[in-house]
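Q: Fold the stuff below for me.
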Amino acid sequence: MLEKESFKLVVEAIEQLEMGFQGLPEFNSSFELDNLRNVLLEVATRMQDNFPYPHPLYVGQMLKPPHPIARLAYTLSLWINPNNHALDGGRASTIMEKEAVNEIAQMFGWKIHLGHLCGGGTMANLEALWVAGKVKPGLKIVASQQSHYTHERICSVLGIPFVAVKSDRQGRMNLDALKTLLAAGDIGTVVVTMGTTATGSVDPLPEILELQSQYNFRIHADAAYGGYFTLANNLDTKTRAAFDCLKAVDSIVIDPHKHGLQPYGCGCVIFQDPKVGSFYKHECPFTYFTSDELHLGEISLECSRPGASAVALWATQRLLPYTKEGQFATELSKSRKAALTLFEKIQGDDRFLIAFPPELDIVVWTPRATSASAASEIAKKIFASSAQKNLHLAIANLPVEFFINIGAEMKLDQDYLTCLRSCLMKPEHFDWVDDIWQLLQHATDQV
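A: The predicted model follows:
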């Protein structure tokens, strides 16, 4: 299951790296190889206690294996272990980070921007909302009920008032509910989710941009999960229109450790207006002295940060450029195609109810039953039965109103349904849809 062939390149790459440090006095690190081997094999044994995340039959949470080039480049960089906080801690990796972030910004149509990598989507969103609070002090931040829970938590940390906006029947921000909130005149920032965690739903950005001209608020796009789908060639018309508008927002967050084929943690925050960098300004008497160039620590809330993340991302972008006709975009489109194929199979089986077609690559459905509570219990049993057959799904509690006309055949004895959920985010998933479907059918038959 685990790809090993590419690892043979590491020794060759280390020898190439070492050539850059010739002329130094020789020294050897002190360790005993047998002791390393014993501990490393113990680690491997302990790590067996995991779900098979790299395998195509794992379709549960948002866990996409890093590309081999990302693993190799990250590993190679650890012989240097650069720190991208300041140039004297990671000269090469700092430049690579700037180039990698620039490529992400260009993917959204931004030639001028300010941004950097960070520990993940949560930290990236924290920085974006921190800047939002500086630009619009004292005003509220709003996001949809289906947005990631960290937005409310981040606002609590920052001391910024937060309001959740009601979602529509497809998990998107409800425009009428947003208009009602905006009418009060105390909204400073609207967070637009470009692919919710639960269902992959995309908020109606074109319409929200129209409201911005009337109410003068900032727009932050949380594209942590869905951002790379701007390169996909098979989005529906409404979703495509939303992604095409991303160049008009004020800030964007994307997680390369999701669809960007990177190891954890690698998040990215970018701002359209570089002048927001003034909010980060600080003095450090012992760090920023090696160069007149901008140190990444001067535009980041984080201090020490792994340059390895930048090296891995840069290498992946070098191998798989962000072009709409390239391999990276093609495989992303295949993930959506896989989701649409599975959606059609589930929709054609009268044992299941499906909420709505997938906008990206997440499919959500629930069993038919006499009541919402009964359907939820059956879903849990199918989840467990599937896992016994090595098909690893996820479950999610979603509002019953996501399932249109459900009240006609199901007693609504609770306001949510426990649903089965699949994230078909691996490039191989399209070729494995039939296997996934057969195992799901067998599990459902057994239940």
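
Q: Please count neighbours and contacts with C-alpha atoms only from this point.
A: Will do.

Q: Just give the nearest non-adjacent residue to Asp88, would you?
A: Excluding its sequence neighbours, the residue lying closest to Asp88 (Cα to Cα, 6 or more residues apart in numbering) is Thr290, at 6.3 Å.

Q: quick one: the one you found and Gly89 touch, right?
A: No. If you go by Cα atoms under 8 Å, Thr290 and Gly89 don't touch, sitting 9.9 Å apart.

Q: Strands of the stretch 151-300 of the chain, residue ranges please.
A: 162-165, 187-193, 218-222, 251-254, 267-271 (DSSP state E, counting those that start in this stretch).

Q: relative orientation of the last one and strand 218-222 in degrees?
A: Put plainly, it is strand 267-271. Interaxial angle of strand 267-271 relative to strand 218-222 (axes from the mean of the first three to the mean of the last three Cα atoms, to 10 degrees): 160 degrees.

Q: Show me what strand 267-271 is packed against.
A: Under the contact definition 3 or more Cα pairs under 8 Å, 6 or more residues apart in numbering; DSSP states H and E, strand 267-271 sits against strand 114-118, helix 121-135, strand 251-254.

Q: Give the buried residues for the helix or strand containing Ile382.
A: Element membership for Ile382 (DSSP states H and E) is helix 372-388. Neighbour counts over helix 372-388 (16 or more other Cα atoms under 10 Å) mark 372-387 as buried.

Q: Now do the helices for the stretch 151-300 of the chain: every range, in order, please.
A: Listed in chain order, the helices of the stretch 151-300 of the chain (DSSP state H, counting those that start in this stretch) span 175-182, 205-215, 237-244.

Q: Now render these as CSV, adding mean neighbour count and distance to Ile395.
A: Shown next, in CSV, are the helices of the stretch 151-300 of the chain (neighbours: other Cα atoms under 10 Å; distance: least, Cα to Cα, whole Å):
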stretch, mean neighbour count, distance to Ile395
helix 175-182, 16, 28
helix 205-215, 16, 28
helix 237-244, 17, 24
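
Q: One more, please, to line up against the first structure:
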Amino acid sequence: MTPDEFRRAGHAVVDWIADYWATLERRPVTSPDPPGALAAALPAGPTEHGEPVDAVLADLDALVAPRLTHWQHPGFFGYFPANTSGPSVLGDLVSSGLGVQGMLWATGPAATELETAMLDWLADLLDLPKRFRSTGSGGGVIQDSASSATLVATLAALHRAGGGRWRRAGVDRRYRVYASTQAHSSVEKAALIAGLGEQGVRPVEVDPETLAMDPAALRAAIEADLAAGEVPALVVATIGTTSTTAVDPLPEIGAICAEHGVWLHVDAAYAGAAAVCPELRWSHAGLEYADSYCFDPHKWLLTGFDCDAFWVADRASLIEALTVLPEYLRNAASESGAVIDYRDWQVPLGRRFRALKLWFVLRWYGVEGLRTHIRTGVALADRFADRVRADERFELAAAHPFSLVCFRLQAGDEASARLLARVNATGRVHLTQTRVSGRYTLRLAVGSPFTTQTHVDEAWELLSAAADEE
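A: Okay, the predicted model is just below:
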């Protein structure tokens, strides 16, 4: 493909994406087709000779798009948002065009330095503790997801807890990791990958009212393990749990971690974006205790997947835990100690130029544009919660401090499950479910920049009408 051919094809692809966004509202949110439908529609193999982009786009329209779950749809209220935006797509396009492999400063000086700057920009935007800045002992890096951030934090915590013995002798299965019963499954997966096994994770009970970690239960678990000769290595606290967006009490948890010398990692994958708004920074109280922290701009900050912002207060522990330097990677810049090599801040060696899409987003929207986006989501969720609260058939199942509303029918679990199935079958909206205190609960998460009051009201009207059938 010559540059001129790329120019013509690129225009066609951008037009296709713009048309896709413009027609999203008219599409069903999820595909009605059964498993295997696309595979059956594809040819058995590639064509003998090349095809024009127009032919590929025609099949994209006819075969692929109708069989997607449309995460950018204004009626997509499932899981947490995973939204992109025009500036993010353009930044990703430039990143792909440049094809930079940014594993070392030497292999992409601007890629490394832009990433460092963007993480400092974000730290300022969220008003994170000063020790997370690259100008001090800490710093930030872009991981692919919060799951990878949790894994990296786990490895760094094990390294510190063992005084470096973890690298030399392998994992000591006496190390323990603590997280609430509401924490993300990535905590358990990280412990498994790190070699601790399932018994290495201590689930900590939550307050039955707030669904946030109970500090007294955490203290009891740590002290019991110490008495048994185990080594408390890591506590994972959550700002915005997956089921209900509960916020763990960081001041109390942090004080316990500081008392016992345990690494505190704070997972704010979804809700961290809310801190761009000063009035929502209450959720970060106690963050000064954290050894590491992450949130996903690819969830609620208009930056396409994958982009997790991860910070450490002491980058030395992270680098010492993960660095491996073969001869073929040695270079003068790295050996000078004057540069950051992000290969030492993650599990893979290779890394994409993800900072470009973040740079495009931050510059296009600016601080006030991002705050408007977050505030709009919170206001729409409040509006929906008010409708739930006012209808005696429904009840709210948990607090809704951000843009997720958890609710259910008073009639019980089976009625709530039938309600979800009916509403999702319309193709107009898509919600997901969880269990809160053992009871079946519906989740409506607002986040798409295409979602307006009209779409939230339509979701309520569909739910209300479907509830009439119970």
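
Q: quick revisit: go through the strands of the stretch 151-300 of structure 1 and name the closest to His85 of structure 1.
A: Ranking the strands of the stretch 151-300 of structure 1 by proximity to His85 of structure 1 (Cα to Cα) places strand 267-271 first, at 14.6 Å.

Q: could you give the angle of the closest one to helix 121-135?
A: Interaxial angle of strand 267-271 of structure 1 relative to helix 121-135 (the same axes, to 10 degrees): 20 degrees.

Q: quick one: strand 267-271 of structure 1 to structure 2 mean distance?
A: Its aligned residues in structure 2 lie a mean 1.6 Å from strand 267-271 of structure 1 after superposition (mean Cα distance after the TM-score superposition for structure 1).

Q: In structure 2, what range does that strand match?
A: Counting by TM-score structural alignment, strand 267-271 of structure 1 pairs with residues 308-312 of structure 2.

Q: Tell me which residue of structure 2 lines up with Lys136 of structure 1.
A: The equivalent of Lys136 of structure 1 in structure 2 is Ala161 (alignment by TM-score structural alignment).

Q: Burial check on its match, number of neighbours?
A: 19 (other Cα atoms under 10 Å).

Q: Now do the contacts for the residue lying closest to it once chain neighbours are set aside.
A: Closest residue to Ala161 of structure 2 apart from its sequence neighbours, by Cα to Cα, 6+ apart: Ala233 at 5.6 Å. Contact analysis of Ala233 of structure 2 by Cα atoms under 8 Å, 6 or more residues apart in numbering lists Ala157, Leu158, Ala161, Tyr175, Arg176, Val177, Val262, Trp263.

Q: how about a cut-off of 6 Å?
A: Ala233 of structure 2 is in contact with Ala157, Leu158, Ala161, Tyr175, Arg176, Val177, Val262, counting by Cα atoms under 6 Å, 6 or more residues apart in numbering.

Q: picking that back up, which of Thr290 and Gly89 of structure 1 has more neighbours?
A: Ranked by neighbour count (other Cα under 10 Å), Thr290 of structure 1 and Gly89 place Gly89 first, with 20 against 12.

Q: helices or strands up against the helix holding Ile382 of structure 1?
A: Secondary-structure packing of helix 372-388 of structure 1 (3 or more Cα pairs under 6 Å, 6 or more residues apart in numbering; DSSP states H and E): strand 416-423, helix 433-446.

Q: winner for burial among those?
A: Of all those, strand 416-423 has the most neighbours on average by mean count of other Cα atoms under 10 Å, namely a mean of 24.

Q: Show residues contacting it.
A: Residues lying outside strand 416-423 of structure 1 but in contact with it, judged by Cα under 6 Å, 6+ apart, are 59-60, 362-366, 372, 376, 393-400.

Q: picking that back up, what I need now is the helices of the stretch 151-300 of structure 1 written out in a markdown table, including distance to Lys334 of structure 1 for each item.
A: What follows is those, written out as a markdown table (distance: least, Cα to Cα, whole Å):
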| stretch | distance to Lys334 of structure 1 |
| --- | --- |
| helix 175-182 | 31 |
| helix 205-215 | 24 |
| helix 237-244 | 16 |
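
Q: Among those, which comes closest to Gln106 of structure 1?
A: Counting by Cα to Cα, Gln106 of structure 1 lies closest to helix 237-244 out of the helices of the stretch 151-300 of structure 1; the figure is 12.7 Å.

Q: circling back: highest mean neighbour count out of the strands of the stretch 151-300 of structure 1?
A: strand 251-254 (a mean of 28).

Q: Mean distance between it and structure 2 after superposition?
A: Counting by mean Cα distance after the TM-score superposition for structure 1, strand 251-254 of structure 1 comes out at 1.0 Å.

Q: In structure 2, point out the residues matching that strand.
A: Under the alignment (TM-score structural alignment), strand 251-254 of structure 1 falls on residues 292-295 in structure 2.

Q: now stretch 47-61 of structure 1
A: Counting by TM-score structural alignment, stretch 47-61 of structure 1 sits on residues 65-79 of structure 2.

Q: right, and the helices of the stretch 151-300 of structure 1 - which one's nearest Gly195 of structure 1?
A: Nearest to Gly195 of structure 1, of all these, is helix 237-244, at 9.9 Å by Cα to Cα.

Q: Please compute how far that closest one lies from its chain's middle.
A: Centre-to-centre, helix 237-244 of structure 1 and its host chain are 18 Å apart (Cα atoms, centre = their mean, to the nearest Å).
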